[in-house]
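Trainee: structure, please.
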Amino acid sequence: MFDLIDARIADSAFGRWFRLEGSGHPKERLDSRFTTEIRAGLTTWAVMAYIISVNASIISDTGGTCVCPTPDFCPTGTNPAYDTCVNEVRNDLITSTAAVSALASFLMGALANLPVGMAPGLGLNAYFAYSIVGFHGSGIISYREALSAVFLEGWVFFILSIFGLRQWLVRVMPHSLVLAVGAGIGLFIAFIGLASSGLGVIGGNTTNLVGLGGCTAQDMLPTLPGYCATGVLRNPTMWLGIFLGGFLTILLMLYRVRGAILIGIFLTSIVSWPRLTSVTYFPPTPTGDAMFEYFKQVVQFHRLERVGNVLDFDFSNGKVWYALVTFLYVDILDTTGTLYSMAKFAGLRNPVTLDFENSTIAYCVDAVSISMGALMGTSPVTAFIESATGISEGGKTGITAMVTGLCFLVSVFFAPVFASIPPWATGGALVIVGSLMIRNIRDINWDYIGDSVPAFLTLIIIPLSYNIAYGVIAGVLSYIILRALPWAIARLSKGHIVPPNIDAAEEWSVPPGGIMPFWMRMLVRRANRGGDLEMNASDSGSSQHERGRVQDVDEKSEKSSVSSYSLRSS
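Mentor: From the prediction side, this is the model:
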């Protein structure tokens, strides 16, 4: 039945647009099937769904548009009216996070035909909340001004994308660094899956911050929640995630069961929803009671009352420009590197130009989504590394991202249910996908230390700094230094002092295709064709005139007819 459905849909205009296998499109994507794309989209959404509640929690720490009645910021619990306002901001942000994720993911799939989910990025939202706006508005600029900086950032990115600058920045990166970014992202998401935002296996030690965790609530330090005083690896939810969401998923993958990752996530969530169990997601505490009451509502649509279109375009404030520049600096490397790595992981990179299909459209969709997210009150939208989960399930076309977007759209109305997927349900899936992405390191040039050290720095700094951009910066700067200094020494010594194994170095060159995007190259080609036709016409006319000076009238007339025919043929 599924094969029949796949064949019917592939042999349609819909299938040809998304280049499904069997569609007859000259660039159809092998092993791409409609039912597989649906399953991949559901999987991507299930792994990304946590961002609905996490992003709302982080951004609401800024206080949003709430005004503290005291001169200083209002600590939590000191002003009931302010706390109520902040809670309303959080409810607004749950709706806005799901809505902008739905819009961005759907557009990425429908227009760029890429299996990449989009949502407000982790790391970027923390930078927005704690470094720019500050806890309850104690930062360098207000929440409204920060949103205006994000809004302008999106349009700056749109211009850079239209003219091909964002695409070119990634294409000129050395091959080993590109591979290291993909592998580093794999380590990053595996680290997220193992940390407190996932299984909770690591991150419980206050000394080294990455020691073993997994202790129960009563064994945590009272002054530092999340860190263990004793009793590591005793939390039953951690073991539930390891065995049901981890090993069971791997066994299903070993036997090639379709939707193995999605099955593991939902089984773990279903076991965690009942109350009065040791693995419940709703403990018998005031917080747990509130979460369970919210979960029982099942369907709820919350209007944006405090964060919708509240931008303050006060660009006379120099700190707003500082925020804009830093957003550009971090986001251009983060999003660009993530999109490129996801396209490579899906097998959509051109081996000659080193670009991926519809890159200009993809970056333009990302830019517009950033500005739309600012209008909805949230931090910059970016490509999600969790998209690799859906890609590993077989997602190869934009149908995957469209399904993810539709699921986020449903989440707007069913937020109480979708926001109740526990972190230990997705932690195992993130570790599994990380293990799939790390295999990029086998193609890194480890034979030449000038290539291997920058790749290693990129690989290790991404997960340890919790930031993709920092890893890319470390890799690029170290690569430039380790390439520029030997080159300068060789020039000064007139070729007498060179590294002994320089022949093992990876060749680097600007990839073919130039910096111009596809649409600009097409315009140039058409302009050149028009210029060639005018040149031919001019040359033909001049030649005919010269012939007429030495031939009689009859011969000149005959030649003129022949020349006119030749010009029309050209």
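Trainee: CA atoms for contacts and neighbours, from now on please.
Mentor: Will do.
Trainee: hang on, residue 215 in a helix?
Mentor: No. With DSSP: H, G, I helix; E, B strand; the rest coil as the criterion, residue 215 is assigned coil and is not in a helix.
Trainee: hmm, it is touching residue 235, no?
Mentor: Yes. With contact defined as C-alpha atoms under 8 Å, residue 215 reaches residue 235; the gap is 5.1 Å.
Trainee: helices along the stretch 1-150 of the chain, start to end?
Mentor: Ranges of helices in the stretch 1-150 of the chain, per DSSP state H, counting those that start in this stretch, are 2-10, 13-17, 34-48, 51-60, 80-112, 124-126, 143-162.
Trainee: quick one: closest of those to residue 430.
Mentor: helix 34-48 (7.8 Å; C-alpha to C-alpha).
Trainee: which other residues reach the closest one?
Mentor: Contact with helix 34-48 is made by 2, 5-6, 9-10, 20, 115, 117, 259, 261-262, 265, 384, 386-397, 399-405, 407-408, 426, 429-430, as judged by C-alpha atoms under 8 Å, 6 or more residues apart in numbering.
Trainee: chain center to stretch 94-106, what's the gap?
Mentor: Relative to the centre of its chain, stretch 94-106 is centred 14 Å away, using C-alpha atoms, centre = their mean, to the nearest Å.
Trainee: deepest of the helices of the stretch 1-150 of the chain, which one?
Mentor: Each of those was scored by mean neighbour count; the highest is helix 34-48, a mean of 26, by mean count of other C-alpha atoms under 10 Å.
Trainee: next one: that one to chain centre, how far?
Mentor: 16 Å.
Trainee: next: stretch 540-556.
Mentor: Remark: stretch 540-556 is offset 66 Å from the chain centroid, using C-alpha atoms, centre = their mean.
Trainee: for stretch 13-20, same thing?
Mentor: Worked out by C-alpha atoms, centre = their mean, stretch 13-20 lies 24 Å from the chain centre.
Trainee: next one: stretch 117-126
Mentor: Centre-to-centre, stretch 117-126 and its host chain are 8 Å apart (C-alpha atoms, centre = their mean).
Trainee: the structure of the following sequence is requested for comparison with the preceding one:
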Amino acid sequence: MGYFDALLAKVNRGFAQSSVGRLFRLEGSGHENALPGSRFSTEIRAGLTTFFTMAYIISVNAVIMKDSGGTCVCTDETDPTCLKDPAYNECLLEIQRELITGTAAIAGFATCLFGLFTNMPVALGPGMGLNAYFAYQVVGFHGTGNVPYRLALTAVFAEGWIFVALSLLGMRQWLVRLLPTSLKIASACGIGLFLAVIGLSYPAGIGAVTGSFPAPLDLGGCPPEFLDEFGHCTGEKMRNPQLWIGLVFGGLLTVLLMAYRVKSAMIIGILVTSIISWPRATSFTYFPYDEQGHSRFEFFKKVVGFHPIDKLLRANDWNVGANPGQFVLALFTFLYVDILDCTATLYSMARFAGVADAAKGDFPRSTIAYCTDALSISIGSLLGLSPVTAFIESGSGIAEGGRTGLTAVTTGLCFIVSIFFAPIFASIPPWATGCTLILIGCMMMRQVIAINWTYIGDAVPAFVTLMFIPFSYSIAYGLIAGLFTHVVINGTIYIIEKASRGRLLPEDFDKREQWHGHVSESDFFRPLRSFAGFFKVEKQNSVSTSRGASTDQFQKVDEEMVTRPEHVYREK
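Mentor: Take a look at the predicted model:
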């Protein structure tokens, strides 16, 4: 053993024997439920890996949420989207900078809180897909939707507290079981396609696709001067140098890095594309010599600086009576999608780390985990953000050996530090993150093979859900369309089956998915009892052992799970 290895072993041993080591149940801490293989150096490395894997959310979330218009007001009656209004665009720049601060702050706070309370190596942040639904469907592009931005924040705030109640009462599992498995998978795939469409379009992506007439879509990629007031290309298609910079460095380079399993491939692609786009004397610069370009460049030159949240802080509108129908629709869509997303992600990460209970479909401290996430959702809304959820990118840190909440705390601290580099993150152009959205959509689509394509009663509703989400530009409408199709098709088949006394059955009926929408009566208040019991035990003993998983639950992550990320998404 070399000097460095000996020093590292000494540091690991010393940290494990400290009170912090016992808190996180590190190997060698003396805790009876210490986690095998959990070492200080490994947890720190895993936390850094998770941060660099999901750091793109700081800039990408700000770009997407900015498109909602935030608290900016468009007063140009001739241009309802104010695409070419200098004052409105200047306001959007300020909103984007505040969103960068807010995104980094809530990701840091929520992830640290989650690591401390649950001792799981999972990071939280504003969810991709939910932010797109918030910006493009609920509020609408530049505020052209049915719900004002301030009222939508109130829906997010309310969702968080409802999520707490559902988690404590045990209704979360029942709500998840209520949705057929194929529809759950299809909704995730549909969100992936939704993100890909955003990444392909203008102005939040590379601009390769635009809306058109009479065809609904058309090829884009033209320079800004060839865009009309509706965002359609009038000429010079695919000749925008910004598009090609994004495709080559944000797309091709990132894919090649991912192919060779280079850590933080996405953030490398974003950074390279951004750095290339920063020099002003180019045709693809993010800082052109105009009023908007000068404003961007002046902020960029600060490099390090804290940008306060003024316009978005506590911007909630508590008068829900103005748009009650749309408010309720947004609230329950946020709630249902977040429950599905958060539940699936947390269980997948727990299973990836080897701590999940496959028989019960649960994991240790799950109630605390969901309540922590829910609390973060409500706090995030006060910062002007869409719902917070667990990130699937946490799997990268687990693959690096992360097993405890120390990994999450490390990731959270990195996000907190990034708050002071807002000028850098605010200067990342949309063509640098567009291909990242497309690649995230690609990874989410890998789940599509888990849909039951054999039986048409499962396949058609799943396909309807998958297609309706991107084509209707709405997660809510996609879920509604899928559920409606599922009820009509399978309800009709059920009636025919009963009327014919089982003699008339469709092809492959025996291969249909079994629906598990029931839940025992005792399940409803078990999480509340467990939650209260956990804190009672913690009060009696500085280190809780009643909620810990036994050491034989922690299995070594095999090479197949590390090299095939789809295992993170799919249940065996």
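Trainee: with distance to residue 190 of the first structure added, can I get the helices of the stretch 1-150 of the first structure in TSV?
Mentor: What follows is those, written out as TSV (distance: least, C-alpha to C-alpha, whole Å):
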stretch	distance to residue 190 of the first structure
helix 2-10	33
helix 13-17	34
helix 34-48	13
helix 51-60	16
helix 80-112	23
helix 124-126	19
helix 143-162	29
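Trainee: just to revisit the earlier point, among the contacts of helix 34-48 of the first structure, name the ones in helices.
Mentor: 2, 5-6, 9-10, 261-262, 265, 387-392, 399-405, 407-408, 426, 429-430 (DSSP state H).
Trainee: which residues sit in contact with the spatially most central residue of the first structure?
Mentor: Centroid-nearest residue in the first structure: residue 383, 1.7 Å away (criterion: C-alpha atoms, centre = their mean). Residue 383 of the first structure is in contact with 116-119, 121, 335, 338-339, 366, counting by C-alpha under 8 Å, 6+ apart.
Trainee: ok, those in the second structure: which stay?
Mentor: Using both residues aligned by TM-score structural alignment, their matches' C-alpha atoms under 8 Å as the contact test, the members of those still in contact in the second structure are 117-119, 335, 338-339, 366.
Trainee: next step: the contacts of residue 383 of the first structure restricted to strands.
Mentor: Counting by DSSP state E, the contacts of residue 383 of the first structure place 118-119 in strands.
Trainee: so which of the contacts of residue 383 of the first structure is surrounded by the most neighbours?
Mentor: The residue in those with the most neighbours, by other C-alpha atoms under 10 Å, is residue 116 (38 neighbours).
Trainee: shouldn't that residue be in contact with residue 344?
Mentor: No. Using C-alpha under 8 Å, residue 116 of the first structure is not in contact with residue 344, being 11.5 Å away.
Trainee: which strand or helix spans the counterpart of residue 497 of the second structure in the first structure?
Mentor: When the first structure is aligned by TM-score structural alignment, residue 497 of the second structure is paired with residue 490. Here residue 490 of the first structure sits within helix 468-492, counting by DSSP states H and E.
Trainee: following element in sequence after that helix, please.
Mentor: Next along the chain from helix 468-492 of the first structure, counting by DSSP H and E, comes helix 518-550.
Trainee: show me what counts as buried in that next one.
Mentor: For helix 518-550 of the first structure, a neighbour-count test (16 or more other C-alpha atoms under 10 Å) marks 518, 537, 540, 544, 548 as buried.
Trainee: looking at residue 215 and residue 235 of the first structure, which is more packed in?
Mentor: Counted by other C-alpha under 10 Å, residue 215 of the first structure and residue 235 do not tie: residue 215 has more neighbours, with 24 against 20.
Trainee: the residue mapped onto that one from the second structure and residue 444 of the second structure, how far apart?
Mentor: Aligned counterpart of residue 215 of the first structure in the second structure: residue 222 (TM-score structural alignment). Note on residue 222 of the second structure: its distance to residue 444 of the second structure, by C-alpha to C-alpha, to the nearest Å, is 29 Å.
Trainee: do the same with residue 99 of the second structure
Mentor: Taking C-alpha to C-alpha, one finds residue 99 of the second structure at 25 Å from residue 444 of the second structure.
Trainee: quick one, what contacts the residue mapped onto residue 297 of the first structure from the second structure?
Mentor: With TM-score structural alignment defining the correspondence, residue 297 of the first structure maps onto residue 302 in the second structure. Contacts for residue 302 of the second structure (C-alpha under 8 Å, 6+ apart) come out as residue 423.
Trainee: wait, is residue 302 of the second structure part of a strand?
Mentor: No. Under three-state DSSP, residue 302 of the second structure falls outside any strand and is assigned coil.
Trainee: can you tell me how far it is from residue 425 of the second structure?
Mentor: For residue 302 of the second structure, the distance to residue 425 of the second structure - C-alpha to C-alpha - is 12 Å.
Trainee: what does residue 236 of the second structure give?
Mentor: 30 Å.
Trainee: looking at the two, which one has more neighbours?
Mentor: residue 425 (25 against 14).
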